[in-house]
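coordinates only, no sequence provided:
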């Protein structure tokens, strides 16, 4: 349970965001049956009571993970989710992919790191005026390469190693990311609409992943939990530093005596 949440999560707010609306009944995944309350006008309705309890458990997990110093990667390339993914990840010192998942982004991380190094090299060359010595066609080519790298990798620039937890918005659109996480044993957190597969997620929230209001509501709570955990981690690190300084000071005094 997320203990440090100042906001009280209310079922009525979840309903207002449209979190309970699933896909057409013909599009459902039978594995989602336990999380479906019923159907209305040909669409499945998700059981928000279950979602409520699962969300609270998940927030506790996110807070605990952040308190342990674990790193998060947010993934969501849907049009309605992309800007929210970027904003949330930046706000809680995390990484993100919100344009396109490149094959091997995690399983071939060394190659991605090389691309990130190339992006840094392009920036340095452009800023130093090195490109000014090139022909116009060559400059245009390098700028296109730089823009492409920025578009696809901007959210990974500060990521030095593989993330500990990957938060996925839109499972059906991000199956390549899901598969790579499973292959590497990276913990996943996934929003599950009625057409999704809970068997492919470690932690999940049954929710309407097509609703911008729902995605915003959930990401806001994820952000609060992660920031709370980071605060705990920082406090623990400060306390550890104080203890180490005291020990160091004691050793110096004992040597003098």
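Looks like it arrived, so ask away. Because the structure is predicted, anything quoted here is derived from the model rather than measured.

only C-alpha atoms from now on, for both contacts and neighbour counts.
Fine.

report the separation between residue 171 and residue 25.
As for residue 171, its distance to residue 25 is 18 Å (criterion: Cα to Cα, to the nearest Å).

residue ranges for the helices of the protein, please.
Ranges of helices in the chain, per DSSP state H, are 11-16, 48-67, 82-91, 109-128, 136-153, 175-184, 212-256.

next, the one to line up against it:
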């Protein structure tokens, strides 16, 4: 059950603050407890409940060796998404989600392999045998690919789940996961339909402090469970 301390934290970082009432999705109404100056306020117990359910789902996936693809390309979510992904060695997208990442997975794998091979050759000094012009071309190509593929080097297979911050901004990732029947965990704000994903985390998805708090709690939940499993 959510306690006063957690409610205070949620309010302080803005987790319970949604969008204006005029933007509220009808399916979100059961989770809204009040309205202040036209801003919808989420029920803290609803936030906590959805957080727990999403955490339980991810714990099970992780404990069974599941692979989760993290997606959060907006500036407010990039840092937290990367930290979450790196904590569990998950692939992540924090710049631009490339169409076909999942639905054209074989092609994506070929591009990732080419990127990794070229990166390894550079690190080993194997590109030194080429002309300066060719080396410059390789350098430009690597820089361009790095922004696209660096976070995806751990995407060795189709993921068992997606974690998305702000589904409205990541429609392509959402549609690809749906097409492949990959379950989705997502931070869902008052302007979104929570029924769009299997495990919605009700909360403010546009403020950095809110996103940081939610993802921080998810990491705590998962790591606490992993410690319990290890101790058994």
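Nice, thanks for sending it over. In this text the structure is predicted, and so the values were computed from the model without any measurement.

mind putting the helices of the first structure into a markdown table with distance to residue 196 of the first structure and mean neighbour count?
Formatted as a markdown table, these follow (distance: least, Cα to Cα, whole Å; neighbours: other Cα atoms under 10 Å):
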| stretch | distance to residue 196 of the first structure | mean neighbour count |
| --- | --- | --- |
| helix 11-16 | 19 | 13 |
| helix 48-67 | 15 | 20 |
| helix 82-91 | 19 | 18 |
| helix 109-128 | 27 | 15 |
| helix 136-153 | 25 | 14 |
| helix 175-184 | 10 | 17 |
| helix 212-256 | 16 | 16 |
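
and residue 166 of the first structure, which of these is closest to it?
Across these, the minimum distance to residue 166 of the first structure, taken as Cα to Cα, is reached by helix 175-184, at 7.7 Å.

in the second structure, point out the residues matching that closest one.
Mapped onto the second structure using TM-score structural alignment, helix 175-184 of the first structure spans residues 171-180.

what does the matching stretch contact?
Outside stretch 171-180 of the second structure, the residues that touch it by Cα atoms under 8 Å, 6 or more residues apart in numbering are 71, 97, 99, 100, 102, 103, 162, 167, 183, 184.

please pick the buried ones from those residues.
71, 97, 102, 103, 162, 167, 183, 184 (16 or more other Cα atoms under 10 Å).

which one of the residues you listed sits closest to residue 44 of the second structure?
For those, the nearest to residue 44 of the second structure is residue 167 (20.9 Å; Cα to Cα).

show me what residue 74 of the second structure lines up with in the first structure.
Counting by TM-score structural alignment, the partner of residue 74 of the second structure is residue 78.

count the neighbours of the residue lying closest to its match once chain neighbours are set aside for me.
Counting by Cα to Cα, 6 or more residues apart in numbering, residue 78 of the first structure lies nearest to residue 170, which is 7.2 Å off, once chain neighbours are set aside. Residue 170 of the first structure: 22 surrounding residues under other Cα atoms under 10 Å.

quick check: residue 170 of the first structure touching residue 76?
Yes. Counting by Cα atoms under 8 Å, residue 170 of the first structure touches residue 76, with 6.3 Å between them.

stretch 239-246 of the first structure maps to which residues in the second structure?
Going by TM-score structural alignment, stretch 239-246 of the first structure sits over no part of the second structure.

quick one on the thing from earlier: strands - which of the buried ones among the contacts of stretch 171-180 of the second structure land there?
71, 162, 184 (DSSP state E).

wait, what's in contact with the last one?
Taking Cα under 8 Å, 6+ apart, we find residue 184 of the second structure in contact with 161, 162, 163, 164, 174, 177, 197, 198, 199, 200.

rerun that using 6 Å as the cut-off
161, 162, 163, 197, 198 (Cα atoms under 6 Å, 6 or more residues apart in numbering).

how near is residue 135 of the first structure to residue 110 of the first structure?
Noted for residue 135 of the first structure: a distance of 32 Å to residue 110 of the first structure, by Cα to Cα.

follow-up on the earlier one: most neighbours, which of the contacts of residue 184 of the second structure?
residue 163 (24 neighbours).

contact partners for that residue?
70, 184, 185, 186.

apply 10 Å and report the result again.
By Cα atoms under 10 Å, 6 or more residues apart in numbering, residue 163 of the second structure lies in contact with 54, 58, 68-72, 81, 85, 92, 174, 183-187, 199-200.

what do you get for residue 100 of the second structure?
Applying Cα under 10 Å, 6+ apart, the residues contacting residue 100 of the second structure are 106, 107, 108, 172, 173, 176.

corresponding residue for it in the first structure?
By TM-score structural alignment, residue 100 of the second structure lines up with residue 104.

residue 58 of the second structure too?
In the first structure, residue 58 of the second structure lines up with residue 62, judged by TM-score structural alignment.

quick check: that match touching residue 219?
No. Between residue 62 of the first structure and residue 219 there is no contact under Cα atoms under 10 Å: 11.7 Å.

which residues do those two both contact?
With Cα under 10 Å, 6+ apart as the test, residue 62 of the first structure and residue 219 both reach residue 225.

so residue 102 of the second structure is in contact with residue 157, correct?
Yes. The criterion here is Cα under 10 Å, and residue 102 of the second structure meets it with residue 157 at 9.2 Å.

can you check which residues contact both of those two?
residue 109.

thinking again about what came up before, nearest to residue 153 of the second structure, of the ones in strands among the buried ones among the contacts of stretch 171-180 of the second structure?
Ranked by distance to residue 153 of the second structure (Cα to Cα), these are led by residue 71 at 14.2 Å.

so how far is residue 39 of the second structure from the closest one?
Using Cα to Cα, we find residue 71 of the second structure at a distance of 27 Å from residue 39 of the second structure.

one more: residue 150 of the second structure?
From residue 150 of the second structure over to residue 39 of the second structure (counting by Cα to Cα), the distance is 38 Å.

then residue 178 of the second structure?
Per Cα to Cα, residue 178 of the second structure is found 31 Å from residue 39 of the second structure.

can you check residue 214 of the second structure too?
20 Å.

show me the contacts for residue 124 of the second structure.
Here residue 124 of the second structure is in contact with residue 118 (Cα under 10 Å, 6+ apart).
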